[in-house]
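Asker: pasting the structure only:
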């Protein structure tokens, strides 16, 4: 099972609400170093935190991050983007392309780029880990392109898990509904506190989970996938 004690972690989107809690929680669990990445890195009050510039949509920036962090044993794909509206027919071409770049291609290309690093460090660290923050919206299509990109990331996470397991890299997919951050400010639905979400993720990771359903919303939506489509989307019956 993954061991976070002494881990060297890279967190994408570290300046955001969830990302910041990931940084602090890894340190609380004994991580030796955390690369806190963002397009514009900020300063931190802990010497174990290494601010690192990273734009997950830029191949050159990804290559530079791999060169700067050759000791990584845990990669957290946390950075994400959300469109201004959830109607896939009303979202602009630019919003669609941006969401695909940030939510799907970014974490996929980052995992591919760090795969040799993670597999190379797995033998000395007791195993390496990739944590992909996906979403309950990967199974629920009301988010338009956001849902589509998260569904694609779910599939890619499953593929990465199968391909990286023989190299000693454990891949975790995380699903959750709304987390109480700026990205979810538009919603009045129940929200998980970001610190509780992060603790749930790392508890599951340390327990060896492959998939973490971090709230009741994600558990209900996944269970509904085995039922008829009209049960998950009752509006279809209204339009029949």
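Answerer: Nice, I can see it. Computed from a prediction, not measured in an experiment: that's the story for all the values here. Residues are numbered from 1 along each chain as shown.

Asker: Please make it C-alpha for all contacts and neighbour counts, starting now.
Answerer: OK.

Asker: If you count neighbours, what's buried in stretch 201-215?
Answerer: 201, 202, 204, 205, 209, 210, 211, 212, 213, 214, 215 (16 or more other Cα atoms under 10 Å).

Asker: Compile those residues into CSV and extend it with columns for secondary structure and distance to residue 146.
Answerer: Output for the buried residues of stretch 201-215, formatted as CSV (DSSP: H, G, I helix; E, B strand; the rest coil; distance: Cα to Cα, whole Å):
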residue, secondary structure, distance to residue 146
201, helix, 21
202, helix, 24
204, helix, 25
205, helix, 25
209, coil, 25
210, coil, 23
211, strand, 20
212, strand, 20
213, strand, 18
214, coil, 19
215, coil, 19
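
Asker: burial measure for the nearest residue to residue 211 once chain neighbours are set aside, as a count.
Answerer: The shortest distance from residue 211 to any non-neighbouring residue, by Cα to Cα, 6 or more residues apart in numbering, is to residue 173 (4.8 Å). Applying other Cα atoms under 10 Å, we find 25 residues neighbouring residue 173.

Asker: Double-check that residue 173 belongs to a helix.
Answerer: No - applying DSSP: H, G, I helix; E, B strand; the rest coil, one finds residue 173 to be strand, outside a helix.

Asker: And it, how far from residue 159?
Answerer: According to Cα to Cα, to the nearest Å, residue 173 and residue 159 sit 11 Å apart.

Asker: so what's the residue nearest to residue 211 up against?
Answerer: 131, 132, 133, 134, 154, 157, 158, 210, 211, 212 (Cα atoms under 8 Å, 6 or more residues apart in numbering).

Asker: Filter the residues you listed down to the ones in strands?
Answerer: In strands, judged by DSSP state E, the following of these are found: 131, 132, 133, 211, 212.

Asker: any chance of these in CSV, plus distance to residue 184?
Answerer: Formatted as CSV, the ones in strands among the contacts of residue 173 follow (distance: Cα to Cα, whole Å):
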residue, distance to residue 184
131, 21
132, 19
133, 15
211, 22
212, 20
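
Asker: So which of the residues you listed is the closest to residue 18?
Answerer: For the ones in strands among the contacts of residue 173, the closest approach to residue 18 (Cα to Cα) belongs to residue 133, at 10.0 Å.

Asker: Compute the distance between the closest residue to that closest one other than its chain neighbours and residue 122, please.
Answerer: Leaving out its chain neighbours, the residue that sits closest to residue 133 by Cα to Cα, 6+ apart is residue 174, at 4.9 Å. Remark: distance between residue 174 and residue 122 (Cα to Cα) = 21 Å.

Asker: okay, now the one to match up with it:
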């Protein structure tokens, strides 16, 4: 996909990976980048256009779609998460995470797909995770939301081919953001994610596996469950 001169929307673009996506698109030559956030005043990058967007609110999503008829690229980045073991999941927190990570992605896709079609197809990008492929027990509900969003992405890819919209899933392990601040482990920088996505869009890739852990897990999904989910007691 050509990025120079396009108009793009990035959700959750006031910080972290979303802000990095917005900056990377500007640097790649995009003519206009709308940076969506619940509070537009939290968008501080002068190179983007801050817009109000709450992906959990149907009216907010529809209103923005009605306003932004020039969008050719949509990046569904808005996401939330909290550590939780399966039996310790707070149901209300779980609903909130699904409302943002799954239903929010769906709302934006449904609202903006007709606009992408009108503007020649363009691309829809969904920010996913390595936990789309494999569950991590300490991120049980977050893993579930990203797995659901991965399935949705695959369905959208098939349907939106009819209108020549490229649908891209982005998978990555730990990134140095607020979401992973309390988690131990190696973390990559947000710029590595945005650089990988820009390269993937330019190449027309339908899937962007940003880091080694995402590539290894994806390639190993046919392994026995005992390999994917080893028993620590058996080590």
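Answerer: Cool, got the structure. Model, not experiment: these values are computed from the prediction.

Asker: Tell me how they score on TM after superposing.
Answerer: Here the superposed chains carry a TM-score of 0.95, computed using TM-score structural alignment, normalised by the length of structure 2; 232 aligned residues with a Cα RMSD of 1.5 Å.

Asker: hang on, the earlier thing: output the buried residues of stretch 201-215 of structure 1 as JSON lines; include the columns distance to residue 42 of structure 1.
Answerer: JSON lines is the format used below for the buried residues of stretch 201-215 of structure 1 (distance: Cα to Cα, whole Å):
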{"residue": "201", "distance to residue 42 of structure 1": "24"}
{"residue": "202", "distance to residue 42 of structure 1": "24"}
{"residue": "204", "distance to residue 42 of structure 1": "29"}
{"residue": "205", "distance to residue 42 of structure 1": "27"}
{"residue": "209", "distance to residue 42 of structure 1": "32"}
{"residue": "210", "distance to residue 42 of structure 1": "31"}
{"residue": "211", "distance to residue 42 of structure 1": "31"}
{"residue": "212", "distance to residue 42 of structure 1": "29"}
{"residue": "213", "distance to residue 42 of structure 1": "30"}
{"residue": "214", "distance to residue 42 of structure 1": "28"}
{"residue": "215", "distance to residue 42 of structure 1": "30"}
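
Asker: And residue 86 of structure 2, what's its match in structure 1?
Answerer: Using TM-score structural alignment, the partner of residue 86 of structure 2 in structure 1 is residue 88.

Asker: ok, and the closest non-adjacent residue to that match?
Answerer: Per Cα to Cα, 6+ apart, closest to residue 88 of structure 1 is residue 144, 4.3 Å.

Asker: Touching, the one you found and residue 86? I think so.
Answerer: Yes - look at residue 144 of structure 1 against residue 86 with Cα atoms under 8 Å: they come within range, at 4.9 Å.

Asker: So if I had to pick from those two, which one is more boxed in?
Answerer: Taking other Cα under 10 Å, residue 144 of structure 1 and residue 86 do not tie; residue 144 has more neighbours (20 against 16).

Asker: Please tell me how far the more buried one sits from residue 85 of structure 1.
Answerer: Residue 144 of structure 1 is 8 Å from residue 85 of structure 1, by Cα to Cα.

Asker: Equivalent analysis for residue 195 of structure 1, please.
Answerer: Distance from residue 195 of structure 1 to residue 85 of structure 1, by Cα to Cα: 27 Å.

Asker: next one: residue 91 of structure 1
Answerer: 6 Å.

Asker: do the same with residue 151 of structure 1
Answerer: 18 Å.

Asker: For these two, indicate the residue with more neighbours.
Answerer: Counted by other Cα under 10 Å, residue 151 of structure 1 and residue 85 do not tie: residue 151 has more neighbours, with 22 against 15.

Asker: Checking that one next. Helix, strand or coil?
Answerer: helix.

Asker: Does it touch residue 143 like I think?
Answerer: No - applying Cα under 8 Å, one finds residue 151 of structure 1 not in contact with residue 143, separated by 10.7 Å.

Asker: the strands in structure 2, which residues?
Answerer: When assigned using DSSP E, the strands of structure 2 occupy the ranges 7-10, 32-37, 49-52, 73-76, 123-127, 166-171, 207-209.

Asker: Would you format these as JSON lines with distance to residue 107 of structure 2 included?
Answerer: Formatted as JSON lines, the strands of structure 2 follow (distance: least, Cα to Cα, whole Å):
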{"stretch": "strand 7-10", "distance to residue 107 of structure 2": "14"}
{"stretch": "strand 32-37", "distance to residue 107 of structure 2": "14"}
{"stretch": "strand 49-52", "distance to residue 107 of structure 2": "15"}
{"stretch": "strand 73-76", "distance to residue 107 of structure 2": "10"}
{"stretch": "strand 123-127", "distance to residue 107 of structure 2": "12"}
{"stretch": "strand 166-171", "distance to residue 107 of structure 2": "15"}
{"stretch": "strand 207-209", "distance to residue 107 of structure 2": "21"}
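
Asker: closest one to residue 104 of structure 2 among the ones you listed?
Answerer: Nearest of the strands of structure 2 (Cα to Cα): strand 73-76, 8.4 Å.

Asker: Structure 1: matching residues for the closest one?
Answerer: Strand 73-76 of structure 2 maps onto residues 74-77 of structure 1, going by TM-score structural alignment.

Asker: Buried residues in the matching stretch, which are they?
Answerer: Here stretch 74-77 of structure 1 shows 74, 75, 76, 77 as buried, counting by 16+ other Cα under 10 Å.

Asker: Could you pull up the residues touching the alignment partner in structure 1 of residue 209 of structure 2?
Answerer: For residue 209 of structure 2, the aligned position in structure 1 is residue 213, judged by TM-score structural alignment. Residues in contact with residue 213 of structure 1 (Cα under 8 Å, 6+ apart) are 174, 175, 176, 219.

Asker: let's go with 6 Å and repeat that
Answerer: Residues near residue 213 of structure 1 by Cα atoms under 6 Å, 6 or more residues apart in numbering: 175, 219.

Asker: any idea how far residue 175 of structure 1 is from it?
Answerer: Taking Cα to Cα, one finds residue 213 of structure 1 at 5 Å from residue 175 of structure 1.
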